[in-house]
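[1] pasting the sequence and the predicted model now:
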Amino acid sequence: MSHIALYRAWRPQTFRDMVGQQHIIQTLQNAIRENRVSHAYLFNGPRGTGKTTTAKVLAKAVNCERGPAVEPCNECDACRGITAGHIMDVVEIDAASNRGIDEIRDIRDKVRYAPSDVRYKVYIIDEVHMLTTEAFNALLKTLEEPPGHVIFILATTEPHKLPATIISRCQRFDFRQVSLQEQMDRLKEICADEGITYEEDAIAYIARLSEGGMRDAISLLEQVSAFSGGGITLESAVDVTGGLAAEQFYQLAEAVRDRNAAAVLPLVESLAQSGKSADKCMENLLYYFRDLLVLKLAPQGNAETERVVDRERFQAMAESYTPERLFAMIDILGRYQGELKHATQPQTLFEVALLKLCTFEEGGGARGAASANVSGGASTAEINALRQQVAALERQLGELLKNGVTASSSTEGSGRSQAAPARNTGRGIFGGGSGGIRSKVKLDPYLAAAESQESVAARAKWGNVLQRVKEEKVTLHAWLKDGELVAVSSGTLLLAFRNDIHRETTEKPNHREIIERIASELLGSPYGLATVMQKEWQAALEGSGPPAAGEVLELEHEGEPRSKEPPKQPPWVEEAVKLFGEDLVVVRDQD
């Protein structure tokens, strides 16, 4: 028997056959019993939970020749005709393929005529959220003033896409996912009637994979039954659905627990060779660690999962992890699962995710563990001591910068070109004072190297640098693209900015580190970063700027040369320039 034949054979024909929606069935039966059937219903819920089936049973109940009846008899001509689809007054429409205004206008024209075969005309519109705006507007008029002999039943999985005016004119019923136990009971009933042998673990596995959809559960049952030749085993269910066997789960969890990165890659390769997709493996592994966490935090909860075959072994694995580590690993896998949907190399990304789990260290993330594994055995105490020293040095450096110590004294002899400035204004956007650190940039070397082979090559690849910066931090890219790479000299990139605020933001230590790292990777050698205002660079190129040959140009916070004092402006003008840049600020005198 094919899947479609099996599903149709077990499709509910009466309300009592429905699974998991008793609260809805009781409400509809009471409405029929009291002759208070509404003119419009909205059935909302996940796929495969019985929305369309309930609509058809309701159509039979209100049109049954022995009713209206709370249960259709399925014996009269009306019930049999509706079941077979022969009654023209009961119309099922797929809104995904009939979503235009013309189809809804056709319905609006026909509802005026009385039914010819049964008591009520029933229009079942499936996937109603697919209708166009114009179609919704045409349907709205009919819902506002419906004839007494017409019932509309709208079914959808996405009610938020429906206009509020449509929803407010319907009685809304929210279908819920069918519980795991209810699904298992129905699947066992099907197996018993169809003569299919099964394992309890296999039925639980199929029910869990259907995610609350009874239709999907029956589909998987038929698929596994056809694969295994009539008998349903856990092994055959796992093979058909592309899942991971319990032993493969255990081996992966064991490698992650022992931080054995060398064992992870062969396991992933064996999964790929056996036809397991990376996204399915990631999903199953996420569920596996979730089950470990549930068993860890609620050992008496008796949570049923499809992977708990050997409970004692599973319990031992759960005890080998701390809850904090499980929480962090689930979070890591969740982030990588989102990236996996758009990855061009999903298996590689899956391997990276597992390697990150292997190098994860509680309280310190993956970085400490990674460095410890690479170094071959640095103790936790040594790593913590190094972190404390780094934190202390960072605090001292922050205090020095705050107090206005010049960068030249701190970078002298560091091995990097003196042209790379360490710049800190010491004030915010609205801050005052002139106690910020000044950067000295000698432009002569850059003027000489502006058209050198190194500068031309760097400018050719600068677009790639901007793209990488955008991928890593899009806000930094928004500031950095204002700067133009004008020259490269002595391992330092000189950027000329039109706007001083963009220049200031780019020179923040954390931003500088990102730019220098990416530029060094893409350009092939280590590079520092220096900045200058565009007008100063242009003045130097034209030979009309303040710096003579060999002269050092000293730049202040606003990028103005110290050799020529700018005319004094009112404080509010200075603040406007800081906020919007000199190109956007125009000062006019009013007589």
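    Yep, it's here.

[2] all contacts plus neighbour counts: C-alpha atoms, from now on.
    OK.

[3] show me where the stretch 451-591 of the chain has helices.
    Under the criterion DSSP state H, counting those that start in this stretch, the stretch 451-591 of the chain contains helices at 453-472, 474-480, 500-506, 509-523, 534-542, 571-580.

[4] can you give me the helices in the stretch 251-400 of the chain?
    With helices called from DSSP H, counting those that start in this stretch, the stretch 251-400 of the chain shows them at 261-273, 278-297, 311-319, 323-340, 346-358, 365-375, 380-402.

[5] for those, which one ends up most surrounded?
    Stretch with highest mean neighbour count among the helices of the stretch 251-400 of the chain: helix 346-358 (a mean of 21; mean count of other Cα atoms under 10 Å).

[6] related to what we said a few turns ago, what's the most buried one of the helices of the stretch 451-591 of the chain?
    helix 500-506 (a mean of 20).

[7] name the helices or strands packed onto it?
    With contacts defined as 3 or more Cα pairs under 8 Å, 6 or more residues apart in numbering; DSSP states H and E, the secondary structure elements packing on helix 500-506 are helix 474-480, strand 528-533, helix 571-580.

[8] nearest to residue 487, out of the ones you listed?
    Shortest separation from residue 487 across the helices and strands packed on helix 500-506 is recorded for strand 528-533, at 10.1 Å, computed as Cα to Cα.

[9] quick one: buried residues of that closest one?
    Applying a neighbour-count criterion of 16 or more other Cα atoms under 10 Å, the buried positions in strand 528-533 are 528-533.

[10] now tabulate the helices and strands packed on helix 500-506 in CSV and tack on distance to residue 233.
    Formatted as CSV, the entries for those read as follows, by distance: least, Cα to Cα, whole Å:
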stretch, distance to residue 233
helix 474-480, 51
strand 528-533, 63
helix 571-580, 70
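
[11] closest one to residue 260 among those?
    helix 474-480 (35.4 Å).

[12] so what does that closest one touch, helix or strand wise?
    With contacts taken as 3+ Cα pairs under 8 Å, 6+ apart, helix 474-480 sits against helix 453-472, helix 500-506.

[13] dump those to a markdown table, plus distance to residue 123.
    Formatted as a markdown table, the helices and strands packed on helix 474-480 follow (distance: least, Cα to Cα, whole Å):
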| stretch | distance to residue 123 |
| --- | --- |
| helix 453-472 | 50 |
| helix 500-506 | 61 |
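
[14] looking at the ones you listed, which is closest to residue 21?
    With respect to residue 21, and counting by Cα to Cα, the nearest of the helices and strands packed on helix 474-480 is helix 453-472 at 47.0 Å.

[15] another structure for you, compare them:
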Amino acid sequence: MSYQALYRVWRPQRFDEIVGQSIITRTLKNALITKQISHAYLFTGPRGTGKTSAAKIFAKAVNCHYLKDGEPCNQCETCKAINEGRLNDVIEIDAASNNGVEEIRDIRDKVKYAPTQADYKVYIIDEVHMLSTGAFNALLKTLEEPPANVIFILATTEPHKIPATIISRTQKFDFKRIKPKDILDRMAYILDQKHVEYDDKALKIIAKAAEGGMRDALSILDQAMSYGDDQITYENALLVTGSVTNELLTTYMQQIVDKDTKSALITVQKILDGGKDASRFVEDLTSYCQDVLLYQQDPQMVEEMELGILDDHFKKLSGEISDQSIYQMINELNEIANSLRFTAHPDVYLEVLTVKITHLTDNPQQAATTGSSVNSTDVAKIKQLTEAVTQLQQEVQALKSTQPVGQPAAKDVGETTPKSIEAKPADSHIELAKIYPILGKATRKQLDHFKGIWPDLMTALSVPQRSVMHVSAPVAASGDGVIVAFQYPFLYQKAQGDPDLKDALENGLDRLVDRVPQIVFIPENQWPGIRRDYLKNHKNELKSKPGDQSQPAEATKKVDSVDEVEAKPIVKKAEELFGKDILDIKND
């Protein structure tokens, strides 16, 4: 027979062989012993924690006639048939590939028939969260009122995706992550049975890398056995898992605490040259920081978590580093971990990380108490600035008290930001050099043309691009360009800094008008001022041009008659009713 993976060969066949789920197995055995068997169960939990194995063992036990303390005998014909997968009354379904309504309806129709060999028909539906909404609805009625000889066992790693109506009709069992100590004992037992030599430290590395999943642990153990020719060594375990030695992590952390950037960078390069995975290194470093933080609070708990592989150097380091530094390091590690997922140059990110965390400082309050972060020169500068601010405040108060009656009071130092000084980010990027040439040739005909095709242009954009442009509209246009105004300045800034958006607009205009006019963005609240300034500055030039239907020519008349507009109440009323843009004021 061909070679089988360890997790298949050593799959539990009895409840007592399921590792780390004693509460669940005891509950299921007691239900079998007392004949209090439910019609539907829901097994939830992380991958590799024994959900499917428990379902198969329960299917055997419920049909075994030779139960002993709730355990199947594994010797009778029914148990053997289930172990070999040839009993038609135990049906395993993968919901990931059978998630449609038709498959569930087929089950609903077949549950009416009595089992052929066993006492119960058992349906094991794995990854049940993959069922469609229609499939869940089709399953609902069957779960609510199933035949007496049918049991459903649903297994999933994502219970939050299962409708509450399904969960309420089942007995729910939450499988927990398996403790590293339990995984270690199980691996040692399997290797002893196989007469394979192993290093205790190697098994501890594998148990930690499995992250609570027994199947993952056995898969890594399989790889280590293949790599080491049926010998499990510490070095092989590190190579297979991609982990960094505890000694190297401690050395790196000591260099960080000592703020020895150069040595830390050399250590990082050594780790990468050894073929270690950058993401794995960040994970190991995060776990190391967690251990240091927890060790400062409860050393015994960390000793149990790390399976007793903590050395004296680690314990000494835990007393040297502050919890504030650990918090900052973990934040930096989280950011780098996200960045590493999308880069082809992990060495750059690790080097940047090293420089940043070797320059971390504690919070200001702690720095003040230790005196390590603020030197005497900084203290002197701060004192000098504080005295200068106090003196300025006193002078302002003196000016207030001596100011003549009837004049406005001077503002406080904290209020020295008048509206004229307030920064307007939208103003600083207005491209007048591009706007004026367009205004010089702008016509009403061109503007009406662009307004007519504007909805078609918007439909050619992506959804995020349309969300930016939905409050914009052309306000002036010529044969060579179009000026687009935005109602909100922050959307104007977003559009101004998005070259892809401009490319999309130019491509769309190329298809609609067979040319690529220049597109200039402006905030709508600045448009009247820009237009007025242009007309005033180019008044003589515009008057010398023929009287076509251009916008500047029409607007020039408005500039000439500004005083009249202010003087005539009827014109003011017309502006209030219809707006200035459509008025054409002519002198009698």
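    Now that the structure is in, tell me what you want to look at. A quick note: this is a predicted structure, and the numbers were derived from the prediction, not measured.

[16] give the contact list for the counterpart of residue 257 of structure 2 in structure 1.
    Aligning on TM-score structural alignment places residue 257 of structure 2 opposite residue 257 in structure 1. Contacts were defined as Cα atoms under 8 Å, 6 or more residues apart in numbering; by that measure residue 257 of structure 1 touches 320-321, 358.

[17] helix, strand or coil: sort out residue 154 of structure 2 for me.
    Three-state assignment for residue 154 of structure 2 (DSSP: H, G, I helix; E, B strand; the rest coil): strand.

[18] how about it, what does it touch?
    Counted by Cα under 8 Å, 6+ apart, residue 154 of structure 2 has contacts 40-43, 124-128.

[19] then residue 341 of structure 1?
    Neighbouring residues of residue 341 of structure 1 by Cα under 8 Å, 6+ apart: residue 279.

[20] which residues in the stretch 451-588 of structure 2 form strands?
    For the stretch 451-588 of structure 2, the strands defined by DSSP state E, counting those that start in this stretch occupy 472-477, 481-486, 518-523.

[21] go ahead and flag the most central residue of structure 2.
    Most central residue of structure 2, judged by C-alpha distance to the mean C-alpha position with Cα atoms, centre = their mean, is residue 338 at 8.2 Å.

[22] which residue in structure 1 lines up with it?
    Taking TM-score structural alignment as the alignment basis, one finds that residue 338 of structure 2 is matched in structure 1 by residue 338.

[23] list the contacts for that match?
    Residue 338 of structure 1 is in contact with no residue at all, counting by Cα under 8 Å, 6+ apart.

[24] residues near residue 417 of structure 2, how many?
    Burial of residue 417 of structure 2, expressed as a neighbour count using other Cα atoms under 10 Å, amounts to 12.

[25] just to revisit the earlier point, of the strands of the stretch 451-588 of structure 2, which is nearest residue 352 of structure 2?
    Evaluated over the strands of the stretch 451-588 of structure 2, closeness to residue 352 of structure 2 peaks at strand 518-523, with 37.6 Å, by Cα to Cα.

[26] list of residues touching that closest one?
    Contacts with strand 518-523 of structure 2, where a contact means Cα under 8 Å, 6+ apart, come from 426, 430-431, 434-435, 480-489, 492, 495-496, 502, 506.

[27] redo that, cut-off 6 Å
    Applying Cα atoms under 6 Å, 6 or more residues apart in numbering, the contact partners of strand 518-523 of structure 2 are 481-486, 489, 492.

[28] can I get the buried residues of strand 528-533 of structure 1 in TSV with distance to residue 520 of structure 1?
    Written out in TSV, the entries for the buried residues of strand 528-533 of structure 1 read as follows (distance: Cα to Cα, whole Å):
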residue	distance to residue 520 of structure 1
528	8
529	10
530	14
531	17
532	20
533	23
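
[29] closest to residue 500 of structure 1 among those?
    Closest to residue 500 of structure 1, out of all of the buried residues of strand 528-533 of structure 1 and judged by Cα to Cα, is residue 533, at 7.1 Å.

[30] related to what we said a few turns ago, same list (the helices of the stretch 251-400 of structure 1) but as TSV, adding distance to residue 22 of structure 1.
    Putting these into TSV (distance: least, Cα to Cα, whole Å) gives the following:
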stretch	distance to residue 22 of structure 1
helix 261-273	42
helix 278-297	29
helix 311-319	34
helix 323-340	35
helix 346-358	42
helix 365-375	48
helix 380-402	57
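
[31] would you mind saying which of those helices lies nearest residue 95 of structure 1?
    The minimum distance between residue 95 of structure 1 and the helices of the stretch 251-400 of structure 1 falls on helix 323-340, with 30.3 Å, by Cα to Cα.

[32] centre of the chain to the closest one, how far?
    The offset between the C-alpha centroid of helix 323-340 of structure 1 and the centroid of the whole chain comes to 13 Å, using Cα atoms, centre = their mean, to the nearest Å.

[33] what of stretch 269-281 of structure 1?
    Using Cα atoms, centre = their mean, the distance from the centre of stretch 269-281 of structure 1 to the centre of the chain it belongs to is 22 Å.

[34] in JSON lines: the helices of the stretch 451-591 of structure 1, plus distance to residue 225 of structure 1.
    As requested, those are arranged in JSON lines below (distance: least, Cα to Cα, whole Å):
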{"stretch": "helix 453-472", "distance to residue 225 of structure 1": "47"}
{"stretch": "helix 474-480", "distance to residue 225 of structure 1": "51"}
{"stretch": "helix 500-506", "distance to residue 225 of structure 1": "63"}
{"stretch": "helix 509-523", "distance to residue 225 of structure 1": "54"}
{"stretch": "helix 534-542", "distance to residue 225 of structure 1": "73"}
{"stretch": "helix 571-580", "distance to residue 225 of structure 1": "70"}
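
[35] can you show me the strands along the stretch 151-300 of structure 1?
    For the stretch 151-300 of structure 1, the strands defined by DSSP E, counting those that start in this stretch occupy 171-174.
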